[in-house]
Every structure is written in C-alpha cells, then in structure tokens.
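Undergrad: Mind folding the following:
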Amino acid sequence: MNNFVMAIRHIMEKQHGKDIQRLAAVTVENHEHSLVLCEVQNDSNSNEQLENLCNKCIEPIISTCYRCCECNYSLHLTCAQLPNELKHPGHEEHTLKLVHISKVWEIIGCRACQFYTNGYFFECEICDYRLDVKCALLPTKIVHKSHKHALLQNYFQKSLITHWKYRGCLNCNGCGNRIWSSTYSFSCEPCNFYSDHACALLPHCVNHKWDKHSLILCFPPFTDHPEEIYCEICEEEIHPKYWHYRCRECDQSFHPNCIPRLGESRNMKFGRSIKVVGHPHPITSVRQGEFRSSCGSCNESLYGQRAFKCASCKYSLCFDCVPDLVDSGKLC
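TA: Next comes the predicted model:
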C-alpha cells in the first residue's frame, strides 16, 4: 500500500472511529456502473499510459481495490469512502465539497501543488478555491527522508512574509524553485529547510520503462556520484544540490520532472475515449504525444504533451481543441 493511501486511511479512521469497510460491491455517485472488490497485480514493466490509477486521487493502485468491469474506472478502498464535505485549515472560511470532473477533456488546477488534475477535488465555489484529493487530505505535519526533523505544512505562507523581507525569497530545497506566498509548502524553519508540495509528494521509488530496476529518490550530499551527473532523458546536467532519481545498478540518473509519470501531468489519469466531429474513430487521452505528432486542428506539436490520440490512425488532438470538436459529449 502506498504512503498516501495509508495516510488518508489513518485520517479517516481517526475522524470516524472505525475501520475502512470492505464491501463486495459499491456504487459511486457520478459513475453509472457498480464497482466490485478485486485484487490488482501491477506489472512494473507495463505501459505507463495504462498504469492502474485511482480515479479519485490519481495514485497507483497496488492491492485490493474497487473496479468497474465495464470501463477503466478504479478506486482505492479508502477513496471509495471519502467524505462529501471537508473542513480544511488552508481555507477556514467555508466548507469544501467533493466535486467530480465529468468531461473527458476538462482539467482543474490545485491551489496547493499547482498541478492540474482530472480526478476528484474539494472545492469552495464561492472563493474559486480548489484542492485535489491528495493535497486536501495531507496531514499538517509529515516525516520526510530528506530532512531529520518533521516538516510542518504552511498554508499561503503568511507567516513567512517577514522571512522574505529580511532574508530574501524562499526556495525549495528539493528543486530550487521559488516558493511564492500564495502557494503551500512544508518547512522546518529552525533549519531553514523548505519544500514545495511538488517535491514533498514525490514517491520514494518509481518505475520507468527505460530501466528494469526501481529508481530511488536521492538527496544531497551525493557521496557515491561522479562530480557531474546527467539526466538520461533530457541529457542535461542535474544540479548537485537538488533531488533526483537514480538507479545504482545501471548508474543512471533522472530529473524528477523528466519521468513522464512525475511530470506536469502527474495528477492526471489517461485512457478515456471520446468521439469528435470529422473523425470516424474514437480518440483516447494519452500522457504524451508521439514524436513529430501534431494536433489535427491547430497543428501545434504534441510531442511530450498530453493529448488525445486515435489508435487506428495517426490522428491526434490537443486538449485545448477537443471541446470545440466533441461530438455531443459521446463517450466510448
């Protein structure tokens, strides 16, 4: 079981005072079919586009889950029992409501991690405030392998404005990116250690089709590395101060953002199909367009970008063009 599922299970059991139920079948609002209890065997060498992800939190499913027998819809046991409303310390003014994205091409941005998602999210419609399921259920304190002390979650960084004024802007210890006052982060202020949500939520290990071994997230100082480290995907140098993934057996290193599963679309699930006007076949959402592929409507390059692709021919569309061409919302 992954760390996120364990964390939200603990939170829900603490709130409700009972174990997560294991029912033979469940029904979920906004999904037309029943879900049945089943075991999942994940193949570490499977196609990343078809990775088995939970439709609510967009985290990998690696054990018992609820699955729809008629479509690509699965849920963690815990996520199937998420509350419909949530009080969140980052938005104390109003209660957040659990919302489902119904359109295949629709995505929303999370206020905490700044990534887009097409999963479920908690929303305050009055304030236009949204958190994806993963960020909404994070505890206020976490233990992270990158630092010896527990890290506290900061909401909107209001307490750190004085720090910026006298000591300059804050930067994430994981990637070096600036942490803005409007974003969430984790910190150990006595040690001047800060991590944005994107880095704090990186998995400890991840599989990639370019390496038969699991890649391990590494933190400085790097005592077993050469002086210069290069990413196997983008072939650019990896900064010696920042986190990266490494396979010691194959002596390969990777920027976290270069691994497709951990890039800009890390909180999105792909594989849903839709029909569009002017094309005879269904098109399916994919994490990355192929080399030299372009949108059949606007002609923009889709290489490395999320897209919709036809399995029968080379036709592809970008996410922005799909709404104008959708065939009355017909799903496949």
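Undergrad: From now on I want contacts and neighbour counts done on CA atoms only, so please keep to that.
TA: Fine.
Undergrad: Now do I61 against I11, distance only.
TA: I61 sits at a distance of 19 Å from I11 (criterion: Cα to Cα, to the nearest Å).
Undergrad: Can you list the residue ranges for helices in the stretch 51-200 of the chain?
TA: If DSSP state H, counting those that start in this stretch is used as the criterion, the helices of the stretch 51-200 of the chain fall at 133-136, 161-167, 197-200.
Undergrad: Let's have those in JSON lines, adding distance to H255 and mean neighbour count.
TA: JSON lines is the format used below for those (distance: least, Cα to Cα, whole Å; neighbours: other Cα atoms under 10 Å):
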{"stretch": "helix 133-136", "distance to H255": "22", "mean neighbour count": "22"}
{"stretch": "helix 161-167", "distance to H255": "28", "mean neighbour count": "11"}
{"stretch": "helix 197-200", "distance to H255": "12", "mean neighbour count": "21"}
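Undergrad: this one next, for a side-by-side:
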Amino acid sequence: MDIACATISEQKVNHPSHPHQLERMFGHIVSSCVACGNKHEGVFFHCTTCPIFRINLDCASLPARLLIQISTKGNSIHSHPLTLAYSFPHFEQETKFYPRCRVCDGRFYFQLWIYKCDKCRYYVHVDCATSKREPFMSIFLRASAGNINKNYREDEHPNLLHCPFQDEGDNLLKHHMSNQKGTICTQHDGEMLNLSCHQHPLILFEKQTSVDKKMVSLHDPMKRVQLLCDGCVKPIVTIPFYMCCKYVDKQCSFVLHEWCANLPSQIQDYFDHPEHPLLLFPKIPTKFFGVFDCKVCELSSNGFAYGCTKCEYYVDINCAFIPNEITHEAHPGHLLLKVKPSTYPLCKACHWYVTEWGFHCPTCDFFIHAKCALLLPREVKHKLDKHPLSLRYEPAENHIEEYFCELCEDEFNPWKWFYHCTTCAQSMHPACAPLILQSQCEQATYSEVYYYLNMKFGGKIEIKDHPHPLTFVQGIQSDGHCSNCHEKYEYDKRLQHKMIFKCLECEFAIHHKCASFLFSN
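TA: Model prediction:
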C-alpha cells in the first residue's frame, strides 16, 4: 500500500464536500471525478447513499488552502492564498460577469471544484492551480493566457511595435515616422513652412513655446489646455511642432506634429485596398466638415486621411500605417498578427465582435480590435485622481467590491479592460478616461475606446434661417433634441453623444447630418 492509502482509516473518509461518509472503491478503476470533471484511472471514493458522487484520491486529498506560485507552469502567480470551493459561486455578486480561469482562460462549471481568492476576483480550476493535468490530455489543450512561453526572437523582428503605448502623447504614427529615414525635415525654430493644405504659413517650434512674446501652452487637460494636432488628432505634448502664424491672434487654430507635416503624398498597395493607391487628403472634399468613418478602426475622424475617391474608401493617417505584427502586454510573449477574421470572434479588450481589422494570436486564439490595441495607452491622467491611472486587463487585487466608473458612475465588467489607480482604488471605463475637454463625462460606452478620440471639435459655420454662427461640438444631455430633425424615432432626434452644431447664443442645435443638408442648400 502506498502512504495515502495506508493512512486512510478503515478506507472511509468524512469529506467536507459531501454530507455523507465516503467509502473507498476497491481496485484501480477508470471513472469520471465529480470534483474536477476529468476521467482518472486509480483510487476513487464514492458515496453509498449517492452512487453518482465519486471523487478521485488526488482530489479528495486537495489542500483546503494553497498559494499558486511560479512553480505552476512558469508564470501563473497570485499573491494571496486560495481557498478550495466545492462549486463555482455562480450566484455571488462578484461572479456575475462570468469570469474565466486565470491560468487556462477556460470556462467554469458550477458543479466542479475551484480554488478562489477571498480578497479579489481570482478563480482557477483545481487542475490548473495544482498543475495536475493528465500528461497525455495536455496536448489537446490550447495555449492559455496564464502560461505563455515566448515564441519569437527580438533580433528577427526589427522595429517590432510593443503595445500599449506609454501615454496619450505616444502613438503609432510617431513610431512609424521615426523609423523612416529622411522623412523629417531639417528646419529650425521659428522657420516658416508653407503647406498646400493650409492657407497660412506654419511656424516650427523647436526650442521654445512662445510667439510674438505670447506663451503657447502644450496640451495639458489637467490645466484645461487642449492642443490637438489637425493631422492625427492626437495631443501635442512635446516640441517640435508646427503652428499656424495666426494662432496667437485666435484667427486660426491649425497645429501639426512635425511628423504629420512630412507624411508621404500617397500609399501604394495598402493591405485593405490594394486596387488603387491611397492619396493623402487634409480634408476629404466630399465629406461635410471633413468628417469620415475610418474603414479600419471604425471611428469617426476629421483629421488627415488617406483615401481613394473612386471607391469612397478612407482611413485615418494612424490606421494607414498599421504594422503586420505587434506584441501586447495583455498577451505577453506571443506575436499578434494583423487579420480580418472571416468569423466574428470576441475582442479580449471590449468583448465586442471583431468585424473589421484586428490582431490575432493563432497559437492561443487571442483576438483584439486594432483600435483597442493601438488607441488605449498604458497610462492616462485625469483631474479626478492625482495619480496616473494604469490600464488593467483583469480585476485588480484586493478589490472585492463592485466596480464603478468614477466618471459616469455606472457599474462595469472588470473582465473588460479598464483604468485603475491602486493607491486611490478608483476605476474608470477606458471610454470615459480621456480628458476631452468639450464633453467630459458624456461618453456613451459603446466600446472601450472613446468614440470621438479621432475628432477635433471646434470651428464654426453659418446656415440660412439662423442669425448666429454654429459651433461644432459633441452633444450633451442638456442639448435636448435636434431643432431641424425629422427622424422617425424619438431616440434619433436626441443630440446627446452625437456630433452636432450648436448656437452658443441661443438654444438652437442640430445634428451634423442636418447641418450638412442645410449648409448645402
């Protein structure tokens, strides 16, 4: 007899998982275990009152508490002791978002045993926590989020893009242009640049941020200063950059990153539109106020675009340079390849279907939208928290309460990506976190990416039959309904969360599409 069998008195046990005494079944048998759900060959205990209750000796001997450490297949680790639970707590508040195993990313079944952390939302299969998968069966298990061995060499992938970007001042276009030799001009501070796309000369700021003895502030939403590039519609947080010579006099708000002023005039053989070259458009002539929907990230934009007028195909200038492969902190060690899936898998970031371009790990079947990978930085700052908030890919440790967004005050699913400050225990939707000054706290969370992240609001138009100029803004709840809308449904008439033109002198406000109709007439 081995030690385990010899020390079990009278071959009977009283196990806390079952109300009746369990009795050893003689001989080595092959059977399914009600604890882990797997088939085993070996010693089993069963209930003579409930014949279907049968557990393997290994599961019967599982410790009530354990610490999952580095020894578990390399890198699955949790700092708190885990408690053995004899069913999945599917009625508990913290499990209502259907969490998955933190080691294998597999689903839970409520009748099977698990290990869970009582201090945070950490759940793991008993087999995953103890590394007791059957050796032969392990070849059928797909690679998982918790156990990843690096599958590429850095020297074989020069200029590989590592996501997420550090902060809101970093972006794909900046990295791409910095890797292109000879694309950045050699102008010096204060020198003028004339672009065919803009009616005024541009001044390069390289060493200082003042013009005509007046200070020009960089983008700093914490101080309510917004400086967005008219090309990529991303914040300008460092020098050098170009500014319209009329900016200080508030006659023109046109500004450009240095790299946006040196973009190539066209792109050949674009991966999603290889039939025709894509031409650079500072403003798409057929689109009112330059607003278009990007074919790759599916976000609206009024910045520079690459497009084909023949096919009415347009992408924003960031999406024009998406690489074929990246890595991401949410799925470390594996290359993610650019794909347009034939099916509609779920994005790991936002849990929405990937219908357009995204990134995919073929080894692990890991999918993520291109916009989630490239537009959510590692850190953001917000006036509601004095510390930077970091991007989280799973529930934070020591956080057993419900997760509420500090901005919109709605509860959210912590298994979707979110921003979190550990010091202050504050969390935010990624879509609510960006400090876009025109519409704070007015984001409709259709996805994890702020829908108007590629929009630069501002600018005015004049329409017939209204005496005042209208300003281009994002609608908020107090704007009410469109003053010109004849939509069939009441919901469509609302201006909240929409692109609108609003009179700042009276209560007149209309949808962007209504303004385009009135303006053209």
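Undergrad: Any idea what the TM-score comes out to?
TA: The TM-score (TM-score structural alignment, normalised by the length of structure 1) is 0.84; 312 aligned residues with a Cα RMSD of 2.5 Å.
Undergrad: rewinding a little: so for I61 and I11 of structure 1, which sits in the more crowded spot?
TA: Summary of the neighbour comparison: I61 of structure 1 and I11, criterion other Cα atoms under 10 Å, with I61 having more neighbours (24 against 15).
Undergrad: List the residues that contact the more buried one.
TA: Shown here is I61 of structure 1, whose contacts under the criterion Cα atoms under 8 Å, 6 or more residues apart in numbering are M1, V40, N42, N52, L53, C54, L75, H76.
Undergrad: How about H197 of structure 1: what's its closest non-neighbour residue?
TA: Distance criterion Cα to Cα, 6 or more residues apart in numbering; nearest residue to H197 of structure 1, sequence neighbours excluded, is C113 at 4.9 Å.
Undergrad: Could you check how far the residue mapped onto the one you found from structure 2 is from E356 of structure 2?
TA: Counting by TM-score structural alignment, C113 of structure 1 lines up with C297 in structure 2. Between C297 of structure 2 and E356 of structure 2 the distance is 8 Å, computed by Cα to Cα.
Undergrad: higher neighbour count, these two?
TA: A side-by-side neighbour count of C297 of structure 2 and E356, using other Cα under 10 Å, places C297 first with 20 against 16.
Undergrad: thinking again about what came up before, so which of the helices of the stretch 51-200 of structure 1 comes closest to I274 of structure 1?
TA: Between I274 of structure 1 and the helices of the stretch 51-200 of structure 1, the shortest gap by Cα to Cα is with helix 133-136, which sits at 25.0 Å.
Undergrad: so how much does that closest one differ from structure 2 once superposed?
TA: When structure 2 is superposed, helix 133-136 of structure 1 averages 0.6 Å from its matched positions, counting by mean Cα distance after the TM-score superposition for structure 1.
Undergrad: For that helix, enumerate the helices and strands it packs against.
TA: Contact here means 3 or more Cα pairs under 8 Å, 6 or more residues apart in numbering; DSSP states H and E; on that basis helix 133-136 of structure 1 packs against strand 121-124.
Undergrad: if we look at the strand it packs on, which residues are touching it?
TA: Judged by Cα under 8 Å, 6+ apart, the contacts made with strand 121-124 of structure 1 from elsewhere in the structure are 56, 85-86, 94-100, 129-133, 136.
Undergrad: now, the most widely separated pair of those?
TA: Taking every pair in those and measuring Cα to Cα, the maximum separation is 21.9 Å, between K56 and H94.
Undergrad: So for the two, which sits in the more crowded spot?
TA: Here K56 of structure 1 and H94 are compared on neighbour count by other Cα under 10 Å; more neighbours surround K56, at 27 against 15.
Undergrad: how about that one, what's its match in structure 2?
TA: Alignment note (TM-score structural alignment): K56 of structure 1 maps to G231 of structure 2.
Undergrad: My understanding was that that match contacts W259; is that so?
TA: No - under the criterion of Cα atoms under 8 Å, G231 of structure 2 lies out of contact with W259, with a separation of 9.4 Å.
Undergrad: what touches both of these two?
TA: Overlap of the contact sets of G231 of structure 2 and W259 (by Cα under 8 Å, 6+ apart) is empty.
Undergrad: ok so, going back, distance to F319 of structure 1 added to the helices of the stretch 51-200 of structure 1, as TSV?
TA: Written out in TSV, the entries for the helices of the stretch 51-200 of structure 1 read as follows (distance: least, Cα to Cα, whole Å):
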stretch	distance to F319 of structure 1
helix 133-136	22
helix 161-167	37
helix 197-200	23
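Undergrad: and S293 of structure 1, which of the ones you listed is closest to it?
TA: With Cα to Cα as the yardstick, what comes closest out of those is helix 197-200 (28.6 Å).
Undergrad: which residues in structure 2 does the closest one align to?
TA: The aligned range for helix 197-200 of structure 1 in structure 2 is 370-373, by TM-score structural alignment.
Undergrad: And the contacts of the matching stretch?
TA: Residues contacting stretch 370-373 of structure 2 (Cα under 8 Å, 6+ apart): C163, P164, V296, C297, H328, A349, C350, W357, G358, F359, E448, V449.
Undergrad: ok, the third one - how many residues close by?
TA: When you say that, I think you mean V296 of structure 2. For V296 of structure 2, the count of nearby residues is 22 (other Cα under 10 Å).
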